[in-house]
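> No sequence on hand, only this structure:
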């Protein structure tokens, strides 16, 4: 990681400031039932990092006191946190819109089968990773059997009303490129996904988000091992679109790690680039929105992944 950060810090990126804080993205921990090749978190079954109950309560206080409207839960697999049901119930009670970043397969794992109904009951919006609609490509990137389990989970969600016309239960899918390349046109790819999944599996969903692979953690290490890091960075820089700067997710949300420390985005979190005040990391327990508004966003070379081509954010393409 230090080698990756050193390389990224040598690449300049335009200075940007935060505009507002519309979303609080919370990383509940790095444990995951999968170990995907493109993972920028380096998540996996053996990771031990996990948010404590004390930090959870501090976050809930922050959400309530600052009238946060949307909370985006991520990981790892956020559903593997032992207090996940408590978390979504507490946020729902506060009237907060909840987004769950789901790898789909966790919903079919023994001991987690109840989660689909809980997500539906709390009207949690699901953003689910399905990096391709073809079985071979999904299993190559995420492991054997993942595609089959993902389809099983999608069918279960559809049965509960997720992704169905006239339903309030939102199901969005996420596409990641198979390697060191930019995503294709999001609108066209969404049509391809919808046609294939409907014809082959009778599966429906709302939107497709295309997200560029960011060269940090596992994906960054893979690029370095294949001597592909520099060519990938050159690709991202050559495809830079200034028009995408306005829509960057870091300008509208905060990222909170499992310990409660605050970052501009999930990628900065993985590179250990936190918000700092008087040489100390800012913590969710001791700040208000006013403390973090209008701050300069910490940038480095990895930011080109979000501005290349059609752009990339947690909500998909920017243009």
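Yep, it's here. Being a predicted model, the structure only gives us computed values, none of them experimental. Residues are numbered from 1 along each chain as shown.
> rest of the way, CA atoms for contacts and neighbours
Fine.
> helix or strand for residue 254, which one?
Per DSSP states H and E: residue 254 is located in strand 253-256.
> name the helices or strands packed onto that strand?
strand 23-27, strand 262-263, helix 266-270 (3 or more C-alpha pairs under 8 Å, 6 or more residues apart in numbering; DSSP states H and E).
> which one of these lies closest to residue 133?
Closest approach to residue 133 among the helices and strands packed on strand 253-256 is made by helix 266-270 (25.9 Å; C-alpha to C-alpha).
> Okay, one more to line up with it:
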């Protein structure tokens, strides 16, 4: 079982506490910006409560072959948090009995979990309607042991959702590191080769766009058209849909905002762009997020801030869907990121 040293746990707790202090800090305490809970109230929304559970999102570990500037998971090669098979078996029990129709595997690079393929095989047999794996693409070209991932995904009907910061080399490599763009393009071509994203194919391939700086994403449909045109013309690549996701002010992106002196400006932009219509469709209302060690959260952003579900059921081994349906969703100022503009979720814009 993956465990962390006391020193590492203390460091993580200190970092989480620091981030929460920043999120609840002077901008909001002074009244310069309204707390998210007050904004909800002012726009006719009470406490956020869940709808029927549709998506079970499972983070199988923070280890990753990349270290991206905007990563809200703070993932990287040095992260040792890995979901064990024992915890995966607890997840499988829930997958077989829950009302959720979508399983969403994420990381880090989820493929780096040593039990990843076993888990995919077992979960696929459970008959989930939409089985998502969030791949960073470069993992497919990182090592020979991953070269057959496109075939493996296709065999089990996996819906592949992959991050691609931009359709140009310069902007992608600036955000993710030298060589990432070329490896990503090669991986997309390999996915196309086995049928992913191709016209008439049932194999779904979607891309994810995060802004590269302290600004909100543009129009999702317009960006999708641009990506499709450029990737098809330049590399012959096809894909199904593009999801735009707003960078939330947590983890590495919060560090970037502070270091670049953009934090106040960015938070103000999020608050000013608050869209009450987006509140009704934020992902925390139909999703449960499971951490690598089995704890339950309303979303993976709350997971990174250590904000467990507000319920007597807080671990996957104790999962009771009926009890979880009666909880109040835990919120903080980072929630402005999911309700700004067209809204944001792991499935893209929500309005």
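Structure's in. What do you need? Bear in mind the structure is a predicted one, so any value in this text is a computation, not a measurement.
> just to revisit the earlier point, and the strand holding residue 254 of the first structure against the second structure, how far off on average?
Mean deviation of strand 253-256 of the first structure from its aligned counterpart in the second structure after superposition (mean C-alpha distance after the TM-score superposition for the first structure): 0.3 Å.
> ok, residues contacting that strand?
Here strand 253-256 of the first structure makes contact (C-alpha atoms under 8 Å, 6 or more residues apart in numbering) with 20-27, 262-266, 269, 284.
> out of the helices and strands packed on strand 253-256 of the first structure, deepest packed?
Highest mean neighbour count among these (mean count of other C-alpha atoms under 10 Å): strand 262-263, with a mean of 28.
> The second structure: matching residues for that strand?
Aligning strand 262-263 of the first structure against the second structure (TM-score structural alignment) gives residues 296-297.
> what sits up against the matching stretch?
Stretch 296-297 of the second structure has contacts (C-alpha under 8 Å, 6+ apart) with 288, 289, 290, 291, 303, 307, 308, 309, 314, 315, 316.
> Could you do stretch 130-138 of the first structure as well?
By C-alpha under 8 Å, 6+ apart, the surrounding residues in contact with stretch 130-138 of the first structure are 103, 146-148, 150, 173-178, 193, 196-197.
> how close does the residue mapped onto residue 67 of the second structure from the first structure sit to residue 89 of the first structure?
Counting by TM-score structural alignment, residue 67 of the second structure lines up with residue 35 in the first structure. Residue 35 of the first structure sits 28 Å away from residue 89 of the first structure, going by C-alpha to C-alpha, to the nearest Å.
> Reformat the helices and strands packed on strand 253-256 of the first structure as JSON lines; add distance to residue 213 of the first structure.
Formatted as JSON lines, those follow (distance: least, C-alpha to C-alpha, whole Å):
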{"stretch": "strand 23-27", "distance to residue 213 of the first structure": "18"}
{"stretch": "strand 262-263", "distance to residue 213 of the first structure": "19"}
{"stretch": "helix 266-270", "distance to residue 213 of the first structure": "11"}
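> Figure out how far the strand holding residue 254 of the first structure is from the centre of its chain.
Its chain's C-alpha centre and that of strand 253-256 of the first structure lie 11 Å apart, by C-alpha atoms, centre = their mean, to the nearest Å.
> Same check on stretch 54-62 of the first structure?
In terms of C-alpha atoms, centre = their mean, the gap separating the centre of stretch 54-62 of the first structure from the centre of its chain is 21 Å.
> In the first structure, what residue corresponds to residue 132 of the second structure?
Residue pairing (TM-score structural alignment): residue 132 of the second structure is matched to residue 99 of the first structure.
> A strand includes its match, no?
Yes. Per DSSP: H, G, I helix; E, B strand; the rest coil, residue 99 of the first structure lies within a strand segment.
> how big is the offset of the helix or strand that contains residue 228 of the second structure relative to the first structure?
Element membership of residue 228 of the second structure, judged by DSSP H and E, is helix 220-235. Compared with the first structure after fitting, helix 220-235 of the second structure deviates on average by 0.4 Å (mean C-alpha distance after the TM-score superposition for the first structure).
> how far apart are the next helix or strand after that helix and its match in the first structure?
Next helix or strand after helix 220-235 of the second structure toward the C-terminus (DSSP H and E): strand 241-244. For strand 241-244 of the second structure, the mean deviation from the first structure after alignment is 0.3 Å (mean C-alpha distance after the TM-score superposition for the first structure).
> how about strand 241-244 of the second structure, aligned to which bit of the first structure?
So strand 241-244 of the second structure sits over residues 207-210 in the first structure, by TM-score structural alignment.
> Which members of the contacts of stretch 296-297 of the second structure are the farthest-apart pair?
Greatest spacing in these, by C-alpha to C-alpha: 307 and 316 (15.2 Å).
> Need the residues that contact the longest helix seen in the second structure.
Criterion DSSP state H: the longest helix present in the second structure is helix 6-23. Residues outside helix 6-23 of the second structure that contact it (C-alpha under 8 Å, 6+ apart): 250, 251, 254, 304, 305, 306, 332, 333, 334.
> From the residues you listed, keep the buried residues only.
250, 251, 254, 304, 305, 306, 333, 334 (16 or more other C-alpha atoms under 10 Å).
> Nearest to residue 77 of the second structure, out of those: which one, please.
Ranked by distance to residue 77 of the second structure (C-alpha to C-alpha), those are led by residue 251 at 16.3 Å.
> For the closest one, which non-adjacent residue is spatially closest?
Spatial nearest neighbour of residue 251 of the second structure, chain neighbours left out: residue 72 (5.1 Å); criterion: C-alpha to C-alpha, 6 or more residues apart in numbering.
> these two touch, right, that neighbour and residue 303?
No. Judged on C-alpha atoms under 8 Å, residue 72 of the second structure makes no contact with residue 303 at a distance of 10.0 Å.
> what's the spacing between the most centrally placed residue in the second structure and residue 234 of the second structure?
Nearest to the mean C-alpha position of the second structure, by C-alpha atoms, centre = their mean, lies residue 346 at 5.4 Å. Distance, residue 346 of the second structure to residue 234 of the second structure, using C-alpha to C-alpha: 27 Å.
> Stretch 191-200 of the second structure maps to which residues in the first structure?
With TM-score structural alignment as the criterion, stretch 191-200 of the second structure aligns to 157-166.
> what about that stretch, how long is it end to end?
Length of stretch 157-166 of the first structure, first residue to last, C-alpha to C-alpha: 15 Å.
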